[in-house]
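A.B. asks: I'd like to go over a predicted model; first the sequence, then the structure.
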Amino acid sequence: MAGALTPPGVMARHDRAPSDAIAASHLRRVLIIMPQLLGDAVLSSVLISALQDMIPDSRIDILVHRPLAELFMHNPAIAAVHTVERDWRKKGLWRTAGPRWALIRALHARHYDLLIQSPHTTDGSWGPALKALLGIPYAVGASPATHGSPLKRFMWRRLFTHTLPSPPDPNHRHVAEWHLDLLRRLGLNPSPAARRATIEPGPAARARIDALLASRHIPQRGFVLFAPLAGQRGRTLPASLCRDFLDHCEDRGLTVVIVSGHEAWQQTFAHALAQGRGDRMVDLAGTLTLAELAALASAARVFVGADSGPMHIAAAMGLPVIACFGPGDHHRFHPWQTRQSLILAHRSCQPCELDGCGNSGHADCLHDIQSRTLLDAFQAFEASSEPIASARTY
């Protein structure tokens, strides 16, 4: 007796595929809505490499906030980078109607087969809206239950063809794997080799960094990239820990390049660390674009610093990472697929995901980390070419 017919585009069910799996031949034109935060966006790029590996002839577009676009516009796996502005939500719908409509028209001309909305996008309305307005056949995203708004939950249930189950609480699944689960939900199983973050600084940023290093007589792979600051004060390394680490590097004659974000408090913190030190302490705080930071990471020997966006950029560029975790969740946000040593204190409240204790900007768990612990991890990296332990807790 003949089996039941499978709807067009839906794969015949097998033991490992979901019952509503989609044939890869029906998913050649893909739009990915990326997260708004730097580290999340870097981790979500695993979708790009996985799709390119499984569907080599696919055309992958991304929709990303403009400040992050420079990390992806030179990636040969991406056909087009579309951008939104960070202040559109503040300005309101009417004041941004013109650029929104221009974006929708540009996306409509691309004729997508599949929309993927990152589970970490803070504005959950873009996915359902574009699914409806562009007439995209398939859309996959996180569980509707992850949204606090009843309207957004309704839109996701109504318009998305595929969603993930609600994550467990606590959820210790790495964010990169959570993104890859979106593909698994469609019946696509990425190989381990294809599950890599993929960013590309581009030739101009690489040339600028090469020229900068040459002007300072810094050899390629001959310096430590030190990023002690995060976007939140409560995730920034204590100044005393930073000074002890820099003292150690100075004593050993190591070159350290210090980087930070562009906010005034971040630059003030970094400048104070570098002040009064020799030529081997290179202060680039607040001077680099994201693409230049990625190019700098590709030229460094090791990354040392805080749980931050620059940490994820360094990991994506293949740089070994030594990172101190405080309020952030090291299970879900540790560096992805690179040599790493994670340093964290033993506190029952970790991870709290707050900006320090009680959102005070001061995290006791980071101040609990002893300088000797960081120096031991750094010396272990220097002493061995073998992979550093994947996690080291104190």
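C.D. replies: Looks like it came in fine. Residues are numbered from 1 along each chain as shown.
A.B. asks: CA atoms for contacts and neighbours, from now on please.
C.D. replies: Noted.
A.B. asks: Look up how far A291 lies from the closest residue to T255 other than its chain neighbours.
C.D. replies: Counting by CA to CA, 6 or more residues apart in numbering, R280 is the residue found nearest to T255 once chain neighbours are left out, at 4.5 Å. Per CA to CA, to the nearest Å, R280 is found 23 Å from A291.
A.B. asks: Kindly report the same for H248.
C.D. replies: Distance from H248 to A291, by CA to CA: 29 Å.
A.B. asks: So which of those two has more stuff around it?
C.D. replies: A291 (25 against 14; other CA atoms under 10 Å).
A.B. asks: Pretty sure A205 is one of the things that one touches, is it not?
C.D. replies: Yes. A291 lies in contact with A205 (CA atoms under 8 Å); the separation is 5.9 Å.
A.B. asks: For the nearest residue to P320 once chain neighbours are set aside, give its distance to G309.
C.D. replies: Distances taken as CA to CA, 6+ apart put R339 closest to P320, at 4.7 Å, once the chain neighbours are dropped. Distance of R339 to G309, given as CA to CA: 17 Å.
A.B. asks: Of these two, give the one with the bigger neighbour count.
C.D. replies: More crowded of R339 and G309, by other CA under 10 Å: G309, with 22 against 19.
A.B. asks: The structure to be compared is supplied as follows:
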Amino acid sequence: MKTVLNAKKILLIKLRHHGDVLLSTPVASALKTAAPDCRIDLLLYKETRPIVEHNPDYTRIWTIDRSRKGLKRLLDLAALATRLRRERYDLIVHLSDQSLGALLTRWSRPRRAIGFDYPKRRNSTWARCFDALAPVADSDSLHTVEQNLLALSPLGLDVPVAAKRCKMAYSEQDRLTVQAKLHALGVTTPYIAVHPASRWFFKCWEDERFAAVVQALADKGWHVVLTAAPVAQEEALVRSILDRVDSERVHSLAGQLTLTSLAALIDGARLFIGVDSVPMHMAAALGRDTVALFGPSKVNEWRPWMTRHTLIHAADYGPLIDPDAVDTGTSERYLSNIPVDAVLDAAQALLAAEEPAR
């Protein structure tokens, strides 16, 4: 028997990073599938808004500006709390472990509130913020999307497979912007998008190895477009790769794209190659064939979701530090076990297969 969702106004809270927010989008899709006329709002950190700003499942996006400090931040949060209470939400689902989200949930006084039963939050303060707590799976036992969807288990909803896909949307202007940039570069035939950087450098591969892959693909006649965030360290990484490549078919848009125009670029690519990063999750959400290079990440939690892909894990080629032992601020890279041939073979196999439908 199909469960009826008796909630017209819903607020989802996801106070995490860009990738975490993207991987929570199936929760909204599942709720919309169960109740197509419901209104879903989202509360997140201001800097992560672009990852969902064109997602049609959300009616309103509330944000918290983490750059605001001291009294200004307190005043902002007080005003936000007042506005959230006035909305009179039927249901609030808090999808992460921040106490701030729990307190805002309690202050908003929804008819129903769901949080997660995090072991570190098993106290009376956390429990009083919700009327139901969803289970938390053991570390690296479920994909992050599946863990997010467990938040709906107290509602008894049956989530169809189609609703479990992540949703990455961009505007027509983003598409036109990318089209113009590619035309200026002389890219008029199918291309491969390569995003070699991550904001955590321990997830990055050696520049000379990425350069070898890029050179080999260009030598086979492919245009290769390298991208990076507009951050000095990431742009320098791309320059280092370019310095090792000699081909007119290799191009850089590093630092030149917004998050949503990057999505448009990836969506137009025949193949995406990258490390464990937000763009990799974007490529998966867009249904692009993906070669994903992983180091000390929890593979089951963060692998490409619901897209054709090859995951190349450094642990399969030699010793690798445990993910929980990594100092995320380190400049050391942990993907050096991965050989060039493994990445090239994976790329060529996906390129030889029939292209997925767009």
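C.D. replies: Yes, it's here. Everything quoted here is computed from the prediction, not taken from an experiment.
A.B. asks: How close are the two chains, by TM-score?
C.D. replies: The TM-score (TM-score structural alignment, normalised by the length of the second structure) is 0.91; 353 aligned residues with a CA RMSD of 2.3 Å.
A.B. asks: Could you check which helix or strand contains the equivalent of V304 of the first structure over in the second structure?
C.D. replies: Aligned by TM-score structural alignment, V304 of the first structure pairs with I273 of the second structure. In this structure, I273 of the second structure is located in strand 271-275 according to DSSP states H and E.
A.B. asks: Give me the next element, helix or strand, following that strand.
C.D. replies: Downstream of strand 271-275 of the second structure, the first helix or strand assigned by DSSP H and E is helix 278-285.
A.B. asks: That following helix packs against which elements?
C.D. replies: On a contact count with 3 or more CA pairs under 8 Å, 6 or more residues apart in numbering; DSSP states H and E, helix 278-285 of the second structure meets helix 18-22, helix 259-267, strand 271-275, strand 290-294.
A.B. asks: ranges for the helices of the stretch 251-394 of the first structure?
C.D. replies: Using DSSP state H, counting those that start in this stretch, the helices of the stretch 251-394 of the first structure run over residues 264-274, 290-299, 309-316, 330-333, 364-367, 371-383.
A.B. asks: do you know which of these lies nearest T96 of the first structure?
C.D. replies: helix 290-299 (26.1 Å; CA to CA).
A.B. asks: Quote the end-to-end distance of stretch 348-360 of the first structure.
C.D. replies: Rule used - CA to CA; the end-to-end distance of stretch 348-360 of the first structure is 18 Å.
A.B. asks: Equivalent analysis for stretch 59-71 of the first structure, please.
C.D. replies: End-to-end span of stretch 59-71 of the first structure (CA to CA): 18 Å.
A.B. asks: Tell me the buried residues in that stretch?
C.D. replies: 59-65, 67-71 (16 or more other CA atoms under 10 Å).
A.B. asks: Could you provide the residues you listed in JSON lines, with additional columns for secondary structure?
C.D. replies: Shown next, in JSON lines, are these (DSSP: H, G, I helix; E, B strand; the rest coil):
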{"residue": "R59", "secondary structure": "strand"}
{"residue": "I60", "secondary structure": "strand"}
{"residue": "D61", "secondary structure": "strand"}
{"residue": "I62", "secondary structure": "strand"}
{"residue": "L63", "secondary structure": "strand"}
{"residue": "V64", "secondary structure": "strand"}
{"residue": "H65", "secondary structure": "strand"}
{"residue": "P67", "secondary structure": "helix"}
{"residue": "L68", "secondary structure": "helix"}
{"residue": "A69", "secondary structure": "helix"}
{"residue": "E70", "secondary structure": "helix"}
{"residue": "L71", "secondary structure": "helix"}
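A.B. asks: Next, give me the two most distant ones among these.
C.D. replies: Of all pairs drawn from the buried residues of stretch 59-71 of the first structure, the greatest distance, 22.9 Å, lies between R59 and P67 (CA to CA).
A.B. asks: coming back round to it: turn the helices and strands packed on helix 278-285 of the second structure into JSON lines, including distance to A314 of the second structure.
C.D. replies: Output for those, formatted as JSON lines (distance: least, CA to CA, whole Å):
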{"stretch": "helix 18-22", "distance to A314 of the second structure": "21"}
{"stretch": "helix 259-267", "distance to A314 of the second structure": "24"}
{"stretch": "strand 271-275", "distance to A314 of the second structure": "11"}
{"stretch": "strand 290-294", "distance to A314 of the second structure": "6"}
